[in-house]
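Participant: Curious how this folds, go ahead:
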Amino acid sequence: MQDLARIGISVPGRLMGRFDEVIAQRGYSSRSEGIRDAIRDYIQYEKWMSKVRGDRIGIISILYNQDKRKLVSSLMQVRHDNSGLILTTIHKYLDKDNCMDVIIVRGEGGSIRAFTEKLMANKCVKHVKLTTILPEAEI
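Facilitator: Predicted structure coming up:
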């Protein structure tokens, strides 16, 4: 049997409730099983991200609370610092608090990955996802 590590985390009640719904839908025997599966998925995504190299076209989707003023200015600074990668941005107000941005980028994969990771590092960002493809000429 593998050594088990125990951890304690703080999770907002609403998020935990949604996670419990997923656990029930998927038939997990416990929260621990669901968390282990989520960690494995996260590790696989990080492995994929580490292999994003060469000229790429990508879409970065980001969900955040617009009322967090420091967050918005921080996100704008990260975008400004990476403006050479950005082809266009779509900004959508989802409700009175939440916004979604879709940022279309093109550039060296490592630079796109670093840009995405800087967006992820902001504490109040709720979700960031990067998808990339090779430019058509290279497929």
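Participant: drop to CA atoms for contacts and neighbour counts, all remaining ones
Facilitator: OK.
Participant: My guess is Met120 contacts Val128. True?
Facilitator: Yes: taking C-alpha atoms under 8 Å as the definition, Met120 is a contact partner of Val128 at 6.0 Å.
Participant: for the protein, what spans make up the strands?
Facilitator: 55-65, 86-93, 98-108, 125-133 (DSSP state E).
Participant: Indicate which one of those is closest to Lys47.
Facilitator: strand 125-133 (12.9 Å; C-alpha to C-alpha).
Participant: Determine the set of other helices and strands touching the closest one.
Facilitator: Strand 125-133 is packed against strand 55-65, helix 109-120, with contacts defined by 3 or more C-alpha pairs under 8 Å, 6 or more residues apart in numbering; DSSP states H and E.
Participant: Here is a second sequence; please produce its structure as well for comparison:
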Amino acid sequence: MERFTISLSDELAAEFDQFIEAKGYSNRSEAVRDLLRKEIESKRLAENQAVYSVATLSYVYNHHERNLAERLTNLQHEAHDLVVSSMHVHLDHDDCIETLFLRGLTQHIRDFSSKVAAETGVRHSMVNLVPIKLALVQHSHSHGHFHTHS
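Facilitator: Predicted coordinates for the structure are as follows:
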């Protein structure tokens, strides 16, 4: 482990200590490590350098919209390699929220999320990407189709 020292003004150090306490960190080092990881991950995502991600995609939609539930289900089936799990909640008589848990190539997750958000009747969609490093194993089935598992 590498150590480094930083100098902070008394005011900034006091604010940082308040931040650490509010967030529940046990020490400054843990807080600095987390802040650095978040910044590095944000940069990787912004510059399309994060190859793999896990994500949640949440969206609200009107279940009375013609064929929308079926279209959304079909999109999920087409992206079966990305969609790990889904959760469906009835908000009121008309509206539902679904949250999909996704894993795979970051660009594929972004593309899929855009397709879902663009469906007529889908509102308030939000994707939360978390870049990860995966050890991928690729194999073929008897029918010659390749796919990847982490």
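Participant: just to revisit the earlier point, just send the strands of structure 1 back as a markdown table, with distance to Ser32 of structure 1 and mean neighbour count too.
Facilitator: Shown next, in a markdown table, are these (distance: least, C-alpha to C-alpha, whole Å; neighbours: other C-alpha atoms under 10 Å):
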| stretch | distance to Ser32 of structure 1 | mean neighbour count |
| --- | --- | --- |
| strand 55-65 | 26 | 20 |
| strand 86-93 | 35 | 13 |
| strand 98-108 | 30 | 18 |
| strand 125-133 | 22 | 16 |
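Participant: Export those to TSV and append columns for distance to Lys47 of structure 1.
Facilitator: Shown next, in TSV, are those (distance: least, C-alpha to C-alpha, whole Å):
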stretch	distance to Lys47 of structure 1
strand 55-65	17
strand 86-93	24
strand 98-108	17
strand 125-133	13
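Participant: right, so of the helices and strands packed on strand 125-133 of structure 1, which gets closest to Asn82 of structure 1?
Facilitator: Nearest to Asn82 of structure 1, of all those, is helix 109-120, at 6.7 Å by C-alpha to C-alpha.
Participant: Can you mark which positions in the closest one are buried?
Facilitator: For helix 109-120 of structure 1, the neighbour count (16 or more other C-alpha atoms under 10 Å) marks 109-113, 115-116, 119-120 as buried.
Participant: can you check stretch 60-79 of structure 2 too?
Facilitator: 60-63, 68-69, 72, 75-76.
Participant: coming back round to it: nearest to Ser83 of structure 1 among the helices and strands packed on strand 125-133 of structure 1 would be which one?
Facilitator: helix 109-120 (9.9 Å).
Participant: any idea of the angle that closest one forms with strand 55-65?
Facilitator: 0 degrees (axes from the mean of the first three to the mean of the last three C-alpha atoms, to 10 degrees).
Participant: equivalent range in structure 2 for helix 109-120 of structure 1?
Facilitator: Aligning helix 109-120 of structure 1 against structure 2 (TM-score structural alignment) gives residues 106-117.
Participant: the longest helix in structure 2 is where?
Facilitator: helix 28-46 (DSSP state H).
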